[in-house]
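Q: with the input below, show me the fold.
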Amino acid sequence: MAAVSAVSVLLVAAERSRWHCLRSLLLPPRKWNWKPRAMYATSTGQSITKVLIANRGEIACRVMRTAKKMDVRSVAVYSEADRHSMHVAMADEAYCIGPAPSQQSYLSMEKIIQVAKISGSQAIHPGYGFLSENMEFAELCKQEGIIFIGPPSSAIRDMGIKSTSKSIMAAAGVPVVEGYHGEDQSDQCLKEQAGRIGYPVMIKAVRGGGGKGMRIVRSEKEFQEQLESARREAKKSFNDDAMLIEKFVDTPRHVEVQIFGDHHGNAVYLFERDCSVQRRHQKIIEEAPAPGIKPEVRKKLGEAAVKAAKAVNYVGAGTVEFIMDSQHNFYFMEMNTRLQVEHPVTEMITGTDLVEWQLRIAAGEKVPLSQEEIPLQGHAFEARIYAEDPNNNFMPGAGPLVHLSTPRADLSTRIETGVRQGDEVSVHYDPMIAKLVIWAADRQAALKKLRYSLRQYNIVGLSTNIDFLLRLSGHPEFEAGNVHTDFIPQHHKDLLPERRAATKVYLCQAALGLILQEKAVTEAFKLQRQDQFSPFSLSSGRRLNMCYTRNMTFKDGTKNVAIAVTYNHDGSYTMQIEDKTFQVLGDLYSEGDCTYLKCSVDGVVTKSKLIILKNTIYLFSMEGSTEIGIPVPKYLSSVSSEGTHGGATAPMTGTIEKVFVKAGDKVKAGDSLMVMIAMKMEHTIKAPKDGTIKKVLYREGSQANRHASLVEFEEEESDKSESE
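A: Prediction:
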């Protein structure tokens, strides 16, 4: 439906060039059995010339790039919300499969199979998430004669049910952590098993993944509430609320091994990744290889992962996840029967294209390299850039990408994304914007390059975690490689400090940027009017026998800051902020689509990317980002007088899953009022204060918009007296 655009062709050509160069740098010389399209012939004689990608966003674009490199045509599917998305534009063909909710589009097995048949696709690549680990979908593909680019349905079944996978791993000699994986799912049984194992314990959805349906319980008192919450989330995500209980290893590391198997009984490992630093049990930054792992431990990890793969006759790409304690003892946690989000770091250190491997193995070929031929070169990081607010418990958000600029991609820098400037992060799907992947010769060099590249990743339009990632990657303990799953809570104050006031130098830069933009606008007006002497085309502030002083007001957080700006005759400015005076000079210039501010404050010259949108000035520099507000005059602002007397509000647009209160109920501050499902996550809405519920404004199953009032409290005497 959508032809490949010229931009897409250039991107594919650049990607092909980068990978060929990267291979030549990292891999020892070897002979590839290169053949034309018939190379992808399967054991049944069927060849793969067209592949359907049953996914969206970044991973769909990732698979398409490799498919194009291999001269395999790509077919996209999309929901109505994704009609204008990047993966649709990149595909050779694209088909709409339904409304925005994933249950009616990306999770509809019948619709995707139908598109595969209509388009003549011989194979389906499921990406990750959605149907990638769905045993029924893999089996349906087999029944319909379509190649499922993934493991056999039996492996998905055995590894997808955590209780079954633990039993299989224990029988295969893979170390497992103590836990309960039984069929008795009664509350009482699970509670008794948790007591037997000993707190803290981890409640996990049997058919889990991506941190969904997972809760840490540190005492018997909180067990029931956390169990119910985990069940609700698991039912919503996997349509199965069966749970298992495991001993929670305190301050563990999360180390996983990339494995590959083929139809000929071969299996190899491509070394390990450390994914310990997480929030909400979801990864935020990954690296390969894992820091501080000795060669002998690395070998044991890899061999254990291969043993796990062979125990279920695994075919294709998979990841075996382990919990590792401080002594580097490791225990099987789960196996992800798909390509992982963080697979690029493995590609960077081994010089491989794992999607290419997937396509080759799905077509019946053997694993391209033996274990001895797989190199481990250098170090790689992946930072996941999310639309979320780290200062609000990493609350995900949706909205437009009004401005989006990234570091330049090269041999050691990859930008894995499915969005462009002007696109919108949808409330219906995961809030990940992109993955920034960096490679260098060693860990310290890679870390330095990661921080440099993060400073060049600039987004305006919604909250992101970029500044948080900068603080995280620059933390001394992270630099030392002392990572574990409690890293963020342990260093919370360092990673999430209270907002500091903008420096006076930044305020000077903001004022200069605004003045110079005004000047540029009037210059454009002068050209348009073709009257260089028009008094309306002047913004120099020139006065006879005196210098003009302009009083400007900016908003730094919630605080108004006054700046007195004097326009000097030589084109410079004198700026007074409180009792301090600065001499300021500078100009604007363009690089590509971006505007930069070159600014001298008291002789110190700095360069910042400048973006002024609506009532905010954004400055992006090597020191990070700064936002300075421009107050709106009262006569232009409209303030809603509607109040809810302290009622709880929706943190984002979502669906009300559960309501715990009714009119007349008395609640304490912190009591649970509702559960909302939004952006693939469960959010518990809690009472902001003690009080009595006057009205519940939303029912279960209804949708609430961001900042909508969910409940209304009875107005108390103190509230009445204040309003009077």
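Q: rest of the way, CA atoms for contacts and neighbours
A: Fine.
Q: show me where the stretch 251-400 of the chain has helices.
A: Per DSSP state H, counting those that start in this stretch, the stretch 251-400 of the chain carries helices over the ranges 295-311, 343-350, 354-362.
Q: same check, this time on the stretch 451-600 of the chain
A: With DSSP H, counting those that start in this stretch as the criterion, the stretch 451-600 of the chain has helices at 466-473, 476-479, 487-490, 492-495, 504-529.
Q: how about TSV for those, with distance to residue 580 and mean neighbour count added?
A: Below are the helices of the stretch 451-600 of the chain laid out as TSV (distance: least, CA to CA, whole Å; neighbours: other CA atoms under 10 Å):
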stretch	distance to residue 580	mean neighbour count
helix 466-473	29	21
helix 476-479	35	14
helix 487-490	38	16
helix 492-495	30	14
helix 504-529	9	18
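Q: I have a second one here; can you model it like the first so I can compare?
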Amino acid sequence: MPLIRRLLIANRGEIAVRIARTAHTMGIDTVAVYADPDVDSPHVSAADQAVRLPGDAAADTYLRGELLVEAARTTGADAIHPGYGFLSENADFARQVEAAGLVFVGPAPHTIAAMGDKLAAKELLGAAGVPVLPGGMVREDAKAEALVARIGFPLLVKAAFGGGGRGMRAVREQADLARAVAAARREAGAAFGDDTVFLERLVERPRHVEVQIFGDTHGNVLALFERDCSVQRRHQKLIEESPSPAVDRALRERLCAAAVAAGRAIGYVGAGTVEFVLDPSGAFHLLEVNTRLQVEHPVTELTTGLDLVRLQLLVAQGHALPDAPVAVGHAIEARLYAEDPVRGYAPSVGTLHRFDIPEADGIRVDAGVVTGSRVGPHYDALLAKVIAYAPTRDEACRKLAHTLARARLHGVRTNRDLLVGILRSPEFAAGDADTGFLDRHSAADLCAADPAVSAIHAAAAALAGQAERRAAARVLTGIPSGWRNVRSADQQVTYAHDTDGRTTVTYRLPDHLAIDGKPLPGLVVHAAHADRVDLGADGVRRTIAVHRVGDTVYLDSPLGASELIELPRLPEPAEAEAEPAGSLLAAMPGTVVRVAVAEGEHVVAGQLVLAVEAMKMEHEVTAPHEGVVTHLPVGPGEPVDAGAVLAVVTAPVEAAG
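A: The predicted structure follows:
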């Protein structure tokens, strides 16, 4: 029976922190690995030792198995835990680990390989009685059309080796097939190092339901109940919960029986997930078997009371699984991403000036960042997972939404408001959401703020600013800001805000404040400090937290969150326009992976111009209006910085003139 005394964690971010936490409770020393962009990452300090992984391409450094095995040897580790993503479902890496005499905390290499070949896996599991959808592997693009003739539309293009929604594309007509296959290949290759894709029949308006399984070396396979992961964007899960609101006891028994049959058919050992698509009639079909721990495993832990990482480590040391648990209560998880849903889910990079999620009973936060962390373009955009547990689904949803709404997240744009909007939407609250939820509900509507937030927060920013200036004053500290013997012009400050507009606050304390020339009704300033303003307006009193970083003011209150940029009172003369009209700019650093047009080509609004890979995802850049591509300074494979001109699309009148 192998004994694990020291564990190397071949991953980064929140999962590396989470694995280290459990290992330490078991008396196991831990070793972290890191690429240069992660030198100050929390997962490095969470471990007992850390090893730098050399390499120029930061995103690929964690994919070099030989470096990870050497790091384990150097530090005297007995075992390697791959977490999820990266090499967690790479059979060759598992073989490398075992060949080095180390324990691989996961299934056997032959199991990973068998489930990695998704077509062969479906044939194997279908023979074991697990319901499957028609599909097939595409190793040569020329053979895709013949496969489509057998499968039919609509269909799904998927990465053949890997998971997490990487490379997944829905295709509903022949004209879109080649483009979807090519894009899926690029994204799969970037994420998993293998660009083979798989085609599969697409079920319309499905729910995504999966069953957590666990196997041991004694022949036991347990089903630890189901999770519902239906709310997704581009097949990336956003919200996961257990139990599923769409699954009753009889369906649960059938799902778990099918999952156990799948596990037994492949002699499964360790943690795995059997994923199903559930159609509106209640019929379910196998999607795939993920041979690793899942991002959403905390909801299973909270409802069963089990620590799945602990179980992984025990099974890897030859221990038998415990008796089948009982699931109690309801748990729901939200994935907090560094992206801006209102601006087309554009990834966001920068420094987290504040990362503060309030603690509460029944709330768990698995985070890979802290205040001061730098969020870069090299890895996926996941910052943290916030999980709520309660006796009922309704209470768990309300608790999670309340916690997210009160979080203070400054410096990087996040999808927090989208998550709160989803959790509070009537359709989700009723348990009716399927995988098309975000197709039916716009991000702008789900993120809509309280109408009062703009005026209240602008007022609070101005009051906090004057309080900060008075606190710094060396003389006459007792008089209000801007006081004069003879009243003349009011004090004035103008803010730019994230709706691309401006708000001007004029005030003459203690009795006057106006927003864009309109007095704030019923204003009562109870207290004003540099970091906190307590004010009443229109009969309602609220406390607004204020955090200034340079010229940027972050505000949080029961109304929501705002980011305001204080504009200079005496601005420099306006400079000439830096970029020509119609310029398409890079939202963040990345690499151009495809150019779909040529200079001089006529395009229509919404037409694909090029695609940029950033944060391990491919982001399409489309024409904002009809026109002519008059400048195309980048090509495939070229790196671009944030703000770089990718293309210029000139409107017809401008092009003619």
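Q: quick check: TM-score for this pair?
A: These two chains, once laid on top of each other, score a TM-score of 0.93 by TM-score structural alignment, normalised by the length of the second structure; 655 aligned residues with a CA RMSD of 2.5 Å.
Q: which one, of the helices of the stretch 451-600 of the first structure, ends up nearest to residue 655 of the first structure?
A: helix 466-473 (27.8 Å; CA to CA).
Q: where in the second structure does stretch 300-312 of the first structure fall?
A: Mapped onto the second structure using TM-score structural alignment, stretch 300-312 of the first structure covers residues 254-266.
Q: which residues does residue 593 of the second structure contact?
A: 186, 610-613, 635-638 (CA atoms under 8 Å, 6 or more residues apart in numbering).
Q: with adjacent residues omitted, what lies nearest to it?
A: Spatial nearest neighbour of residue 593 of the second structure, chain neighbours left out: residue 636 (4.9 Å); criterion: CA to CA, 6 or more residues apart in numbering.
Q: what residue of the first structure takes the place of that neighbour?
A: Match for residue 636 of the second structure (TM-score structural alignment): residue 700.
Q: verify the stated contact: that match with residue 656.
A: Yes: look at residue 700 of the first structure against residue 656 with CA atoms under 8 Å: they come within range, at 5.1 Å.
Q: okay, these two: which has more neighbours?
A: The neighbour comparison of residue 700 of the first structure against residue 656 (other CA atoms under 10 Å) goes to residue 656, with 24 against 14.
Q: what's that one aligned with over in the second structure?
A: Structural alignment (TM-score structural alignment) places residue 656 of the first structure against residue 592 in the second structure.
Q: help me confirm that that match is found in a helix?
A: No: using DSSP: H, G, I helix; E, B strand; the rest coil, the secondary structure at residue 592 of the second structure is strand, not a helix.
Q: so what's it closest to, chain neighbours aside?
A: Nearest to residue 592 of the second structure is residue 612, by CA to CA, 6+ apart, at 4.4 Å.
Q: how close does the residue of the first structure positioned farthest from its centre get to residue 568 of the first structure?
A: Distance from the centre of the first structure peaks at residue 545, with 58.0 Å (CA atoms, centre = their mean). Residue 545 of the first structure is 11 Å from residue 568 of the first structure, where distance means CA to CA, to the nearest Å.
Q: please, which helix or strand holds residue 213 of the first structure?
A: Residue 213 of the first structure belongs to strand 212-217 when assigned by DSSP states H and E.
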